[in-house]
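Student: please find the sequence and the predicted model below.
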Amino acid sequence: MSDGTLSIIFKLGLACWSVAVVGWSSVAPAQTLMGNVEVDASELVERLDAQDARLDAAERERDELRLAVESLAQADPGKAPLDPAVKPVPTDKAAAPVAVATGFTAFPRSPDGRTVYVSAEGNDRNHGYTPDKPMRTAAAAYQRIRDGRPDRLFFRAGDQFVGNLGALKKSGRNAAQPIVIGVYENADLPNAPRPVLLSPGGTWAKNDFRDTADHVAFVGLHIVAMNRDPSRPGFNAAAMTSDHWNASAITYLGDAQNITVEDCVFEYFKFALVFQSNPNNGFATDIKLHRNMILGSYGHWDIKVAGHSSGIFAAYVDGLVITDNLWDHNGWHPDVPGAKRTKFNHNLYIQKNCTFATDIRNNIISRASAHGLQLRSGGTIADNLFVQNPLGFFTGRFPSNVNDNVVLQSIDMSDDDGEARGHGIEILPCLRANVEGNIISQKKGTLPNAYAIQFSWEKDYVEWLNGRPSTGTLKNNKVYRWPREGQPTIDVKFGDIEQDNNIIDGDFPDPDRDVASYLTTLGVSAEDASLEAFLDTARTRPRGVWWPAYSAEAVNAYIRDGFE
C-alpha cells in the first residue's frame, strides 16, 4: 500500500486505526486491508513501532481535514476560510491541561505526542490510542510510550486499577514537553475523581540508577499501597511481606531531571516519594511537588522489619521545590502494630547533601511521627503551616530563609512511653539563617525545655562549617504560650545572630486562634470544629480543583490577624 493510498484512507475516515489494531493482534493469519498474511506476533509489534511516523502524519492530515470541513460548514462569505495548516485543539477531554490561572500547571498536548488510554474496562490487546479502545493495565500501557517523545499515559477518571506501572525507563523530549502520566475524563461519570491505582507491593513506579527517565510529570493520580491500608477489609499487618512493608509510590534513584508530581494523592506507603542520587551519579535536578496530598506513610519501630519512614526522602537533589501540598500523619499509624511514633520518622526528610535551592512554601505539615520537616541542607521555608508535630522543623548547613511560617501546638510523640516533645523551630549551625516573621503558638508538648525558636549547637554541623562563621537574623517573630522552664523561650546558643523585635506573650489581640477556631469562620459549629475535621475535609479536595479556604495561606492569614 502506498503512502498516498494510506493518506486517502485516513482522510476519508475509513479504518483509520486498522493498522494499529492489526499490529497488536496475536492471531495468525492476521486480517489486513491487503488480505490474510501470516505474521508472527512479535514482528507485528515491531511493525507498529516502525509505522509511528506514518500514523502520526495520517493523524495530522485527518485533523487538518476535520478543520477544513468545519471551516466550510461555518464559512462566512465575507471572510477568508480558516487556515487548514493550523492544528486544531485536540478533541479528547484530557484532564491534565488545567488553566494556569487556577494555580495548576498546564501540560498541553504536543502535535507529535501520542496518547495511550487506560480504563478499568479496557483490554491490553487494544491499541490504546483512542478512548474507545483503551488498555487495561499501567505496565502494558507504558510499553506504548516512546522514549524521547512528549507522549501521555492517561487513566480514566473514577476507575480503579490493581498493579504497578513498574520500571521507569523513558524520558520526555525536554522540560517543556514531558511525558505526562495523568487522567482523562470519564464520559459516563462527569467530574469523576482521581483514578485509584492500587499498588499490591514494592514500588508503583521506579527509576533506577542505570536507567534514564527524565522530563516526566505525574498528574491527578491517587496511588494507594493496598496491602498496607488499615481500613481495607481483611487487613492483617502480621501477614505483610517485605514487599508490603517497604512499599513506595514513586522512587527516582540517580540524576533525574525535571520531574513534576502534581495534584496526586499518596496513601499508606513506607515512603510515598523518594528522590535519591549519589556523588557518582551527580545531583537530581528540578524536582517539583505541587498541590499533592501525602498521607499516612508508616514504617515499623523494628528496623529489621521495615525501618524508618517519611512522606518524602530526598538526597543529592538540586532544585527541590515543594509548594501547596498537604503532608499529614506520616511516619506512623496508630492502627498498625509496630508502626508507632519514633524520632526517626517525619513528614519530610531532606538530607544534608541536597542543595540550598530547596524551596518549601505554603504547605500544610501536620501530625508527623516526629519532625514536620527536617531540612538538613538549608534552603527556604516560608509561609507554611506546621500543626501538632512533636517537633516543628529544623534547618542547617547552607544559607536558610525561614520566613512567615506558623507553628501551632507542637505535641508529645507519645502519651504512653514518656516521649515528651514540643519544640518549635530549630536552626542548626549554618552559613547564614534569616528567621523572620514567624508565629509559634500554644505548645502542647510536656517537655519542660522545649524551645519556641533556638539557634542550636551540633557537632557535625559545626565541623562542616570548618571555621566559617554562623550568622543570621532573628527578627519580628511572635511567640505565645510556649513556656520553657528556667530557660529562654527564644534561645541563641550558637552563632552571631542579629536580634530585633521578637515578642513573647505580648499584648496580642486574639492569640488563642487555632485551626479549629478557623474552621468556625467557614460555618462549622464550634462543637464540630477541630483540627481533625479540617484535615478530613482538606483530604477530600477533588481532582483539578483548588480550595483556597483549606490552604496554609488562608489559615496562616487568620492566625496572623490574631497577632497584629
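Tutor: Structure's in. What do you need?
Student: all contacts plus neighbour counts: C-alpha atoms, from now on.
Tutor: Will do.
Student: now the terminal residues of stretch 431-445, how far apart.
Tutor: Using CA to CA, to the nearest Å, the end-to-end distance of stretch 431-445 comes out at 30 Å.
Student: do the same with stretch 418-426
Tutor: Stretch 418-426: ends 22 Å apart by CA to CA.
Student: mind checking how far that stretch is from the chain centre?
Tutor: 28 Å (CA atoms, centre = their mean, to the nearest Å).
Student: so which residues make contact with that stretch?
Tutor: With CA atoms under 8 Å, 6 or more residues apart in numbering as the test, stretch 418-426 has contacts from 389-395, 407, 409-414, 440, 443-447, 450-456.
Student: buried sites along it?
Tutor: For stretch 418-426, a neighbour-count test (16 or more other CA atoms under 10 Å) marks 419-426 as buried.
Student: stretch 327-347 now?
Tutor: 327-333, 336, 338-347.
Student: so who does residue 471 touch?
Tutor: Taking CA under 8 Å, 6+ apart, we find residue 471 in contact with 430-433, 495-497.
Student: out of those residues, which end up buried?
Tutor: The buried subset of these - by 16+ other CA under 10 Å - is 430-433, 495, 497.
Student: okay, now the one to match up with it:
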Amino acid sequence: MLRQPSEARGKFVESLETRRLLAVSMTADGWTNITPSSTSRLIYVSSSTGSDSNPGTQAKPIKSLAKAKTLVRDKSADQVLLKRGDTWNESFGDWTVSGKSAQEMILIGAYGTGARPKIYSGNNMGITLAQKYSLPLNNVAIIGLEFFANTFNGSNGSFKTSGIRVMRGGSNVIIEDNYIRGYKDNITLDTDYAFNGLKVRRNVIADSYKVGSTGGSHSQGLYGGPNLRNTLIEENIFDHNGHKAGVRGAGATMFNHSVYMQTGSTGTIVRNNIIARSSMRAILLRGGGVAEGNLLVRNPVGIQAGNGSTTANNNVILEGNDLPVQQLGKGIEVFSMNTFNARNNIIAHDISTGIYNNIAFNIQGGVGTG
C-alpha cells in the first residue's frame, strides 16, 4: 500500500514561464500531485551540498531548513523541496505562512532520487503549523519526508515533542507519504479554533511513547482535538504507538492510542488503515464518525466510539490482546450516541491471556442502533 515517494514527484523544472496555474490532482495510483504555477518560487534545500548564501536553485541549493523557511511567501504557491538522501539535524519550528488557494498550495516536499529526506529534530517538534496572531493557516501540503525525534528518551521532551503539529484554525492541510516516528505524539492536530479539511494519507506513523508526566499528557500516534471538522485519516500504517518496550515508565497504558479523536470533533473518516500493536485503542472516536475498511491487529481495543453517530463497516479486527490493566480484549465498543451502524466486520482470533469476558461488541450508555 505504501511505497517510497516517486522520484518523478521531485523532478521540477526551474523555468516556469509556460505554466498557467498550479494543479492539485490525484495520480492514477492515488497519490497527491502538486504542480508549481508560473508564480511559484521553488526553493531547493540540501544539507550535503547546499549553502545558506546560495540562491536556492537546484544547482545552488540552500543548506538549512531555517533559511529556506524565510524565503517562502505568505499566500503563495511556493515550494520548499528537500534533497532525497540528505539529513537535517534541526527542526522546521513554527511554520507561519499559508498557501494561496486550494489549487495553489504551499508544498513542503522532496526532490531527487533515493530515500525520503530525514529531519532529525532531537527532542523538539518536527514542524508546527501555526500562523501568527491566531490567524487561519490554509492550503499547506507536507509530502514525502521523514521526521524522527532522534534524541528523545521519553522524559526529556515537552508537549511540543510532536513530529507534525497543527495548532491554528484554518482549512485544507495535506499530510501524505511521510514517515513519522519516535515522538511523544507523532501527529498532533489540536487547533485553537475550527479547522476544516485536514487529510492524513498514506503515512507510516510509528513508535510514539513517553515516560511519566512528560509533556503533561499522554502519548498518541495521532491526536485530533475538539475543533476538527471533516478530517480524513486514510491508508496509513500505524504501528506500536503509545508505548516502548525496555524503557522504564513507557509501558502500555489505557490512556495511549494509535488514533484518538477528541469529543467535539465532527465528520471524521478513518478509512483503509493498517493499525497494529497500540498501547490501548487502535481507533478512538469520541465525537463519532466513520471507521471503514481498516485492518486492526493486536490491539487491546479495536474501535471505540461515542458522543456522535458512528458507522463501522468492513473492518477486520484480529488477535485482540490484553488491556494494560486487565485480561480483557474488545473488538468494537460504543457509548452515548443516537445512531450506530455496523456491517460486514470480522472480529476473530482473540489472543488475550484471559479465558472469560473477551468481547466482540460492547454497547453501553444509551445507544440507538441501525
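Tutor: Received, thanks. Keep in mind the model is a prediction, meaning the values are calculated, not measured.
Student: hang on, the earlier thing: of the buried residues of stretch 418-426 of structure 1, which belong to strands?
Tutor: 423-426 (DSSP state E).
Student: just to revisit the earlier point, so which of the buried ones among the contacts of residue 471 of structure 1 comes closest to residue 185 of structure 1?
Tutor: Nearest to residue 185 of structure 1 among these, counting by CA to CA, is residue 433 at 46.4 Å.
Student: if we can go back for a sec, inside helices: which ones of the buried ones among the contacts of residue 471 of structure 1?
Tutor: Among these, no residue falls in helices (DSSP state H).
Student: can you find the partner of residue 333 of structure 2 in structure 1?
Tutor: Aligned by TM-score structural alignment, residue 333 of structure 2 pairs with residue 426 of structure 1.
Student: where's its match relative to residue 492 of structure 1, distance?
Tutor: Taken as CA to CA, the span from residue 426 of structure 1 to residue 492 of structure 1 is 10 Å.
Student: spit out the residues that contact these two alike.
Tutor: With CA under 8 Å, 6+ apart, residue 426 of structure 1 and residue 492 have common neighbours 454-456.
Student: just the buried ones from those residues?
Tutor: 454-456.
Student: just the ones in strands from those, please.
Tutor: 454-455.
Student: would you turn the contacts of residue 471 of structure 1 into JSON lines with distance to residue 160 of structure 1?
Tutor: JSON lines is the format used below for the contacts of residue 471 of structure 1 (distance: CA to CA, whole Å):
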{"residue": "430", "distance to residue 160 of structure 1": "47"}
{"residue": "431", "distance to residue 160 of structure 1": "49"}
{"residue": "432", "distance to residue 160 of structure 1": "48"}
{"residue": "433", "distance to residue 160 of structure 1": "46"}
{"residue": "495", "distance to residue 160 of structure 1": "54"}
{"residue": "496", "distance to residue 160 of structure 1": "56"}
{"residue": "497", "distance to residue 160 of structure 1": "54"}
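Student: quick one: which of those residues hold up in structure 2? List them.
Tutor: Contacts conserved in structure 2 for the contacts of residue 471 of structure 1, counting by both residues aligned by TM-score structural alignment, their matches' CA atoms under 8 Å: 430-433.
Student: mind putting the residues you listed into CSV with distance to residue 48 of structure 1?
Tutor: Shown next, in CSV, are these (distance: CA to CA, whole Å):
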residue, distance to residue 48 of structure 1
430, 57
431, 57
432, 58
433, 57
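Student: follow-up on the earlier one: any idea which of the buried residues of stretch 418-426 of structure 1 is the one closest to residue 278 of structure 1?
Tutor: residue 426 (27.0 Å).
Student: what segments of structure 2 are helices?
Tutor: Going by DSSP H, structure 2 shows helices at 65-70.
Student: separation between residue 167 of structure 2 and residue 158 of structure 2?
Tutor: Residue 167 of structure 2 is 15 Å from residue 158 of structure 2, by CA to CA.
Student: and the two? Which one has more around it.
Tutor: A direct count of neighbours by other CA atoms under 10 Å for residue 167 of structure 2 and residue 158 places residue 167 higher, at 22 against 19.
Student: check contacts around the aligned partner of that one in structure 1.
Tutor: Superposed on structure 1 with TM-score structural alignment, residue 167 of structure 2 falls opposite residue 253. Taking CA under 8 Å, 6+ apart as the contact definition, residue 253 of structure 1 lies against 206-209, 274-277.
Student: in PyMOL, how would I select the buried members of those residues?
Tutor: Selection of buried members from these for PyMOL, criterion 16+ other CA under 10 Å:
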select buried, resi 206+207+208+274+275+276+277
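Student: circling back: okay if I get the buried ones among the shared contacts of residue 426 and residue 492 of structure 1 as TSV plus distance to residue 135 of structure 1?
Tutor: Listed next are those as TSV, based on distance: CA to CA, whole Å:
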residue	distance to residue 135 of structure 1
454	55
455	56
456	56
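Student: aligned counterpart of residue 151 of structure 1 in structure 2, please.
Tutor: Per TM-score structural alignment, residue 151 of structure 1 is aligned with residue 78.
Student: how about residue 47 of structure 1?
Tutor: Aligned partner of residue 47 of structure 1 by TM-score structural alignment: none.
Student: so which of the contacts of residue 253 of structure 1 sit within strands?
Tutor: 206-207, 274-276.
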